[in-house]
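K.L.:
Curious how this folds, go ahead:
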Amino acid sequence: MLKLLILLTLFLISCGESTAVKESKSAISDNSAEPKSAQLFDGDISAKQNVEFSFSGLSYFEADVSSGYTFEIKKTPSTLAIDENTAEVSGYYEASGLFEGIYIQATSIADNSIILNSNEFSIAVNGDPLLTQAWHINNTGQRTYSSVRGTAGYDVNLLEVLNEGITGKGVKIAISDSGVEVNHDDLFDNQLKDEHRNYSIGSPYEGAPTPVDFHGTSVAGLTSAVAYNNFGSMGIAPGSKFAGFLFLADGVNQTAQQIIHQAQGDFDIFNYSYGDFITEDDRSLSSYLDQLSYQTLTEDKVYVKAAGNEYFKQSGGICASHNANFPYENESPHMIIVGALNADGHKSSYSNAGSNLWVTAPGGEDGETLGPSILTTDLRTCFKGLSSASSRSTNHFEYNHSLNLQCDYTALMNGTSASTPIVSGVIALMREVNSNLKMRDIKHILALTSVQVDPSFNLNYFGNDHWSSLPGLQGDYCDKDLNLDGHEYEQGWVENKATTGPGSDNGGFVFSNFYGFGLIDAKAAVDMAKTYTDYLPTQQSQTVSSGTLSLSIPNHSSNSNVNAGGRVDTLDITAGLFVESVQVDIQITHEMSGEMGVELTSPSGTKSILMNINNSFLFSEDQNLNIVLTSNAFYGEPSQGTWILKVIDGQTGEYSGTLTSWKLKVLGH
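P.N.:
Next up is the predicted model:
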């Protein structure tokens, strides 16, 4: 979705799977319409939906029943309980509303015929009527208005954090996207009114981020939608504040200056829910990558970016996967790259895989027959956005639903566009409890606390039915086994040889190209952030180069597994670092560079597949490969020693290639 022209002009588009190829558009929404005021319930006791509360019931009795009585509460749901000895009432309500006519019955211990009833009282529970459908917050196996149920438990484990009153207070998030409808009922109170930007006007780009489509509004809802206002659902960090940037639109040239500018400002977190379709690496925006490095290492900025939604592609009878490493931004070790999970705990069908992923979060499927999407805010009224009168969805929530009569919400948001703001929201919660966390510390905590899912996904995953099992892909070529004799197309979960991680093998970190370090766990991450004091020391790096090479890369032979060994070269790292990330800058000449696969093995013996054979470069028919590939698979390992590069040709036939040079950069401390 990112198109680079020679004049440094980019056409970035957002990463929601709902609009696989989304064109830039002109503004379609008027942000001047006033939002509705929240209609809050008022009762004797105030509570919040799904948040535990307690109070003493003794004050509701006319008589003194503080001793000599046992107690029972009447006219209340099973989620509310009373201590029979003290009359302490505790529990929670799963739905919002005003619950009246509740009373407590006291029975004399000495004479159980003496029964006293308290005065009736009411409990006002303010919440969010669509929260029960937000499987990314609390997955109970609900459909979220799709035709397929999810599997309970695959969520970000947020409710306990909210129970503690942690909501992301004091944290500022920049939503660089297609604009945001900031007067949305569920967003208005959490906007940073004077900090929005409009890149369709001149510098300093100050102006309303009038949206060109639903995308930015849906993203903002996932980070910062207001909680407990009896509207819609809530954001992951409902106490955080956001500014919307109109950056992905007609009239925005996305010059190098604008790209750098939208990565600056008084914000804690920058959310980039966009990806690309390109299969080339552009070196002309190195100043942008330098800016990311400076702001993460010297300031407190955190950059969170979508891995992309192009995992499976078909063209001319060819099926191939796109790598999350391919866009120039995603190679930066100063970006947190996010993959998407569906409601069954598997990689979302579209989510790009890659060795540069850090974590995974819920992104859903199509919201219809493949499984639930993500519920969030949409453009208001039924004339625009995903939820509208013209919606062709079979999802009955999108139009004329009793809980969505004004079409202000959608249950069709998906993609790594959705998983990315969910991660941004969790980071906001971490920042609330520990404002000293810098990006590298946050990444470290996420690597330690994220949850391994889908533990056996590699078993037969890349066999003969891999592509044909995915939606919309069919044909003889797509039924091919992706593995070669003597070569696996992709690995499963790999535990590395670190000594400080959560794994079983002397503390290794467990990593996969599908999920990074796993599904983000808000409760575990926030708990670790509260007491975290072992801040990472200054980052160091070492770069070594092969110089000019002329190493031929043998074609794969279908009759032998010999050539699956490819071409091997080595480089030595002398610095003794705790590895944080590794980058390979590689140049290959080849008539069809999409046939190439690249692997790297550490001195400790851990192998990372940086680029799969027979990848999406096949579609562009590029003749040469000149790219930086980043891997997080070696996190925590010692850097010193010999690193082994392997380049593999995944096809038989007339094309052959040459490895002409490569560099190895290790970042760590």
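K.L.:
going forward, measure contacts between C-alpha atoms and count neighbours the same way
P.N.:
Will do.
K.L.:
Where does the residue of the chain positioned farthest from its centre sit: helix, strand or coil?
P.N.:
Most distant residue from the mean C-alpha position of the chain: residue 111, 60.6 Å away (CA atoms, centre = their mean). Classification of residue 111 using DSSP: H, G, I helix; E, B strand; the rest coil returns coil.
K.L.:
how far does the longest helix seen in the chain sit from the chain's center?
P.N.:
In the chain, taking DSSP state H as the definition, the longest helix is helix 416-433. Put simply, helix 416-433 sits 8 Å off its chain's centre (CA atoms, centre = their mean, to the nearest Å).
K.L.:
just checking, next helix/strand downstream of that helix?
P.N.:
helix 439-449 (DSSP states H and E).
K.L.:
Helix or strand next in line after that following helix, which one?
P.N.:
Following helix 439-449 in sequence, per DSSP H and E, is strand 494-495.
K.L.:
Beyond that next one, next helix or strand please.
P.N.:
Heading C-terminal from strand 494-495 (DSSP H and E), you reach strand 510-511.
K.L.:
For the stretch 201-350 of the chain, which segments count as strands?
P.N.:
Applying DSSP state E, counting those that start in this stretch to the stretch 201-350 of the chain gives strands spanning 241-246, 269-272, 274-275, 302-306, 312-315, 318-321, 336-341.
K.L.:
tell me what the third one is packed against?
P.N.:
Right, the one you point to is strand 274-275. If you count contacts as 3 or more CA pairs under 8 Å, 6 or more residues apart in numbering; DSSP states H and E, strand 274-275 packs onto strand 10-14, strand 302-306.
K.L.:
counting contacts, what elements does the last one pack onto?
P.N.:
By that I understand strand 302-306. strand 269-272, strand 274-275, strand 336-341, helix 416-433.
K.L.:
for comparison, sequence B:
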Amino acid sequence: MKKNNLKLSVLSTAIMLSLAGCGGSSSKSKAVEVVDVAPTAANVVIDTAKQWVPSTGTLKAVDSNGDTLTVNFSENGETVTADNGVYTFSHGVLELSGLEYSYVSLSGDAVEIDYSVSANGKSASAKLIVSEVMGDPLLNQQWHLRNTGQAAYALSDEMYEGLVLLYMSFGDTEEEARAALSERFAKQKAELIAGQDMNVVGAYSQGVTGEGVIAVVVDSGLEIRHEDLAPNVIPNRSLNLNEGAADRTDPTPTSITGDHGTSVAGLIAAKGWNGLGGQGVAPDASLIGMNYLGEGKVPQTDFLVHGFPGSGIAKTDNVAVFNRSYGYAFPTHFSYSELDEAITAYPVMNLRGGKGALNIKASGNGFGDERNAGSFCTDNGANDLGLTCTNSAFEGTQGNPYSLSVAAVNTDGHHTSYSTAGASIFVSAPSGEYGRYAPAMVTTDQMTCLSGYSGFTGGQIAAWTEAYGEEFVKSQFPFNFPGHEDNTNCNYTSTFNGTSSAAPNAAGVVSLIIAANPELTWRDVRHILASTSTQVDPENEAVTLTIGEGDTAAEFVAHQGWIENAAGFKFNNLYGFGRVNAGEAVAMAKAYDKDLGEQVITQWQGEGSVMGDDAMTSQIPDNDASGLEYKFVLTEELDLESIQFKFDVSNVDMTFGTDEGTQTTAGTDLAIEVTSPSGTRSVLLSSKQAITYPAYSFDNGDQPSYILKEGVFLSNAFYGESSKGEWIVRLLDTSATSFATTDGGWGSFVGYTNNAEASVLEGIAIRAFGHATQVEGE
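P.N.:
Here you go, the predicted model:
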């Protein structure tokens, strides 16, 4: 025991001596000091960025002490503050989670982003270097994809100066010319509103660019070797439908004045990020072209362009859309055809493994006029009132739900000057005006300056050159005229427009939706579009007509503006459910959990001649706000997806004009409205529309004495409502006015005389499309 105690004593003494030697004479121990080291940061290089597509990675920052780092970004010496984790720079946007970043280049520029990290009052700085961004030189002019307020080669300085000289040649002084033009240019530039676009960047940011889906362009042709289309054109799958075609797989047009289909194809799927031209809405989608328009087609054409067997399209091919930027127009209502309905229904009911390929249809360009009607819609006041001159329902293929009808909007989100309105419109999409005073579309054109809308032989270029001279035309169409530095080969155009542009823009969005979720059915896609499209022009005003005279006069709302139906969907005859929103639609597609169940189509229900019975004799009183009411009671309870109405309406005066060269107003005076059991109202026919000739049937020819004969109208305004209950249809004659014409149109009419006899409802029927109402909890 004593020996052990001695050892412990010696050990204690040794420890004390050791501590004394290290810490002075104090007998107390001192804690070891931990030194805080500053964080470190290093440059990060992004060398494979694509414009508008996220580039992801991790910032190279470390704090060796393990302290939490705070990250700050700056631009031009100014701190950039995050909004919900998103930093917005002049060139792009960056999202940050911890040190994980996702950067989207909006400008396409190579940039250096300053960042710093800090912890415990100490910091370090470095850069996020975007060394190169893959893009396309015309992308920043494609306002429909991302609207920054750009003019897309419209309202150019060259155009302004050319017009000054023109005005001076008419007798204006230079000061007068500049004052007038400056006022107009300023007004037009005020309509270039940033943000009014389809939000395709929102879709790309989710990694969706159209890869894996096929778009079929049914049109005048498609230049399959175009530099910006060829990478997406599926080899040997396109069809040349001309009877004498030497190469059946090549629908490249032979016209040199511009090819409609080539420009349409570019809007859907011009290749992206290849350093050429611009890009399509779905820049990684595949393309098939079919030259449907024109004379001399093979007998099977109508079936082939709908994907029937023999078209080369298998039922399992992932065909998302058939784009149909065409239609027939004449100032009449074309009779409905059950055969046409069956043909139109084939791709949506059978293709893509039974999930369906959608028919995307241009609504038409007849809002302001119908060329064969001459000055009719100016003379009868439709233009001044803001009512559509023709109706999307005049064309039979837009009378069924198997066509998705698309209207057009401008850079400010408002209706274009030409886009046909109607209750059958489903959505709208950008298209623009004519590319001079307001932007149109920048898209693909026939290759070289020897053919196409741009180049020496372009239809507009050639005609204007003959009329005004080369120098003036060059000033008015600087991008399309040979020699522009951004279009040296004339392979692109800046003046493509019409609902022919709106349809492929919507088709591109549908391609993105199906690429995001290939399991969606065609009805699911419609539901997504109805649910996510943007309500543009929210202050759009109603148009009201006064019907009758004196004490019996009353108002009729011919255009309602925006309505909200009982299911909560907002609808407008100008815009459908609104402008397509790619980002929102793709997000919904990815998370889609709606079960629409099996489609249910009710039988036609009605009375009179349209049901094969004796004709009704119900008169529609002239210039009477009460009109004629007819009521249906539907007993089947469906959640509506669309609804059809069929009419036979006659008037003995509805012929091809009188010996005196006048025509009756019976057709243009007719208006039709429908009220659902839920109280929602839809205007099928607003009146003052160009029904100046008897109804026409492709099966039976002219239908004298009929305003409508087997005339079908589709309404989407009741989407989501219940079908069950009482439906009220009201037919009115809205005017007793006669008027002269400035231009008599195709029939050379000198005027229109109020109908002497009342129009007669001879038959009426209703048919609903939808699905069984889901009971809560099932």
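K.L.:
quick revisit: mind checking the strands of the stretch 201-350 of the first structure for the one nearest to residue 406 of the first structure?
P.N.:
Minimum separation from residue 406 of the first structure across the strands of the stretch 201-350 of the first structure (CA to CA) falls at strand 241-246, 22.5 Å.
K.L.:
Mind reading off the mean deviation between the closest one and the second structure?
P.N.:
Strand 241-246 of the first structure differs from its equivalent in the second structure by a mean of 0.6 Å after superposition (mean CA distance after the TM-score superposition for the first structure).
K.L.:
Where does that strand end up in the second structure?
P.N.:
Under TM-score structural alignment, the match for strand 241-246 of the first structure in the second structure covers residues 286-291.
K.L.:
Can you name the residues in contact with the matching stretch?
P.N.:
Contacts with stretch 286-291 of the second structure, where a contact means CA atoms under 8 Å, 6 or more residues apart in numbering, come from 211-222, 224, 232-234, 237-242, 251, 261, 265, 269, 305.
K.L.:
now swap in stretch 681-690 of the second structure and tell me
P.N.:
By CA under 8 Å, 6+ apart, stretch 681-690 of the second structure touches 331-332, 370, 373, 376-377, 380-382, 387-391, 422-423, 558-560, 667-675, 713-715, 717-718, 734.
K.L.:
okay if I get the helices and strands packed on strand 274-275 of the first structure as TSV plus distance to residue 388 of the first structure and mean neighbour count?
P.N.:
As requested, these are exported to TSV (distance: least, CA to CA, whole Å; neighbours: other CA atoms under 10 Å):
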stretch	distance to residue 388 of the first structure	mean neighbour count
strand 10-14	20	24
strand 302-306	26	26
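K.L.:
residue contacts, the residue mapped onto residue 197 of the first structure from the second structure?
P.N.:
Aligning on TM-score structural alignment places residue 197 of the first structure opposite residue 239 in the second structure. Neighbouring residues of residue 239 of the second structure by CA under 8 Å, 6+ apart: 248-251, 288-291, 311.
K.L.:
most neighbours, which of these?
P.N.:
residue 289 (31 neighbours; other CA atoms under 10 Å).
K.L.:
Residue 529 of the second structure versus that one, what's the distance?
P.N.:
Taking CA to CA, to the nearest Å as the measure, residue 289 of the second structure falls 25 Å from residue 529 of the second structure.
K.L.:
now stretch 326-345 of the first structure: which residue numbers in the second structure?
P.N.:
Counting by TM-score structural alignment, stretch 326-345 of the first structure corresponds to residues 394-413.
K.L.:
before we move on, the earlier item: give me the range in the second structure that the longest helix of the first structure lines up against.
P.N.:
The aligned range for helix 416-433 of the first structure is 499-516, by TM-score structural alignment.
K.L.:
average distance between that stretch and the first structure?
P.N.:
Counting by mean CA distance after the TM-score superposition for the first structure, stretch 499-516 of the second structure comes out at 0.8 Å.
K.L.:
Helices along the stretch 601-750 of the second structure, start to end?
P.N.:
Listed in chain order, the helices of the stretch 601-750 of the second structure (DSSP state H, counting those that start in this stretch) span 666-669.
K.L.:
That one: strands as residue ranges?
P.N.:
Going by DSSP E, counting those that start in this stretch, the stretch 601-750 of the second structure shows strands at 605-608, 618-620, 628-634, 638-650, 662-664, 670-675, 681-685, 695-697, 701-703, 706-715, 725-733, 739-740.
K.L.:
from memory residue 487 of the first structure sits against residue 564, does it?
P.N.:
Yes: under the criterion of CA atoms under 8 Å, residue 487 of the first structure makes contact with residue 564 at 5.8 Å.
K.L.:
The two - which one has more neighbours?
P.N.:
Taking other CA under 10 Å, residue 487 of the first structure and residue 564 do not tie; residue 564 has more neighbours (22 against 16).
K.L.:
Would you mind finding the most buried of the strands of the stretch 601-750 of the second structure?
P.N.:
strand 706-715 (a mean of 27; mean count of other CA atoms under 10 Å).
K.L.:
Any chance you could list what contacts that strand?
P.N.:
In contact with strand 706-715 of the second structure (CA under 8 Å, 6+ apart) are residues 332-336, 393, 396, 398-401, 423-425, 610, 642-652, 654, 666-667, 682, 684, 691, 693-696, 703.
K.L.:
Can I get the buried part of the contacts of stretch 286-291 of the second structure as one PyMOL selection?
P.N.:
Here is the PyMOL command that selects the buried residues among the contacts of stretch 286-291 of the second structure (16 or more other CA atoms under 10 Å):
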select buried, resi 211+212+213+214+215+216+217+218+219+220+221+222+224+232+233+237+238+239+240+241+242+251+261+265+269+305
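K.L.:
Mind checking which of the contacts of stretch 286-291 of the second structure are in strands?
P.N.:
Among the contacts of stretch 286-291 of the second structure, the members falling in strands (DSSP state E) are 214-219.
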